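# This is the structure alone, sequence omitted:
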């Protein structure tokens, strides 16, 4: 199964997409590419909810985590330190493809959740700020996109995302 979160609001300064693909080994491959981002590094996370009715993506709730709650950390594979499942680190380069492997997860568990780009750099849970261990002190939510299933009948979408899947 495959899914996508598309950032299309030109007013946010963020344009791009994030694709999600199941692997035979029981993991999800996440690939993100942005054609527009504000300058600097920005926290990049999967959040629990897909409720975008509130301003500033506030209805998206906390960072997504499968299993017992843990502290905020870095992107997958960066270390063995505890981390939320949805902690993906930082993005900051347009045209760069960011790739992650989320073990013990299926795309169906991500459908309807939100991918969020934050205003500031994520400190990966290593900072001394009070919110470092919950949000990475990444600041306001500047752009959000709901994760939705990719339709195999939508040739425009599948052709565009095929190279990432």
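Received, thanks. Bear in mind that the values here come from a model prediction, so they are computed numbers and not experimental data.

# can we go C-alpha only for contacts and neighbour counts from here?
Noted.

# Roughly how far does the residue nearest to residue 97 when sequence neighbours are not counted sit from residue 117?
Spatially, and ignoring its direct neighbours in sequence, residue 97 is nearest to residue 33 (4.9 Å; C-alpha to C-alpha, 6 or more residues apart in numbering). Per C-alpha to C-alpha, to the nearest Å, residue 33 is found 12 Å from residue 117.

# dropping in the other structure now:
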């Protein structure tokens, strides 16, 4: 009913045969060196209440069939290399940002990165688009710094001139 293999330095892929353990209620494989993808066979764990795959090297997308797990109350996929859209529906609509943090490639609710249009079709984002947005923000920040420096320099310079003229220092 419960498998907790966390913090064991396991490496390799998550075996898809785990999906055959249909009475499993809790699966914790966190803090290992697991890589590969999340097996879609996990959707067969119909009574699964807790799934923790955090702090591994798991990549790819979150399988859409996992949204059919109606008893899933705890989900932690944080600090992996997951990408794509977070599945919608049932229990997945109840999980918070902390379930997905540390996965820069994930998009969709509850994260602030939009996953797609109203029709549910994901809108592709390319790294070039993201770099352009970041570059524009970087330019804005550097202009703010230049303007603040100029303003401070102007105030200090004018203050020095005023003090010099009012104390007759140049004479």
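Ah, there it is. Values in this document were obtained by computation on a predicted structure and should not be read as measured data.

# Any idea what the TM-score is?
The TM-score (TM-score structural alignment, normalised by the length of structure 1) is 0.21; 64 aligned residues with a C-alpha RMSD of 5.5 Å.

# Please verify my assumption that the residue nearest to residue 97 of structure 1 contacts residue 16.
Yes: Residue 33 of structure 1 is within contact range of residue 16, at 5.6 Å (criterion: C-alpha atoms under 8 Å).

# returning to that earlier point: in terms of secondary structure, what does the helix or strand harbouring the residue nearest to residue 97 of structure 1 contact?
Element membership of residue 33 of structure 1, judged by DSSP states H and E, is strand 27-36. Where contact means 3 or more C-alpha pairs under 8 Å, 6 or more residues apart in numbering; DSSP states H and E, strand 27-36 of structure 1 is packed against strand 15-22, strand 97-103.

# Okay, angle between the shortest one and strand 15-22 too, please.
For strand 97-103 of structure 1 and strand 15-22, the angle between their directions (axes from the mean of the first three to the mean of the last three C-alpha atoms, to 10 degrees) works out to 30 degrees.

# Helix or strand: which one has the spatially closest residue to residue 3 of structure 2 that is not a sequence neighbour?
Nearest residue to residue 3 of structure 2, sequence neighbours excluded (C-alpha to C-alpha, 6+ apart): residue 27, at 5.0 Å. According to DSSP H and E, residue 27 of structure 2 maps onto strand 26-28.

# still on that earlier bit, the more surrounded of residue 33 and residue 117 of structure 1?
residue 117 (27 against 19; other C-alpha atoms under 10 Å).

# neighbours around residue 148 of structure 1, how many?
Residue 148 of structure 1 has 21 nearby residues by other C-alpha under 10 Å.

# Could you do residue 159 of structure 1 as well?
Residues lying near residue 159 of structure 1 (other C-alpha under 10 Å) number 11.

# isn't there a helix covering it?
Yes: counting by DSSP: H, G, I helix; E, B strand; the rest coil, one finds residue 159 of structure 1 located in a helix.

# ok, now how distant is it from residue 101 of structure 1?
22 Å.

# One more: residue 155 of structure 1?
For residue 155 of structure 1, the distance to residue 101 of structure 1 - C-alpha to C-alpha - is 26 Å.

# Tell me, how many residues neighbour residue 19 of structure 1?
With other C-alpha under 10 Å as criterion, residue 19 of structure 1 counts 25.

# That's all I had, so thanks and see you.
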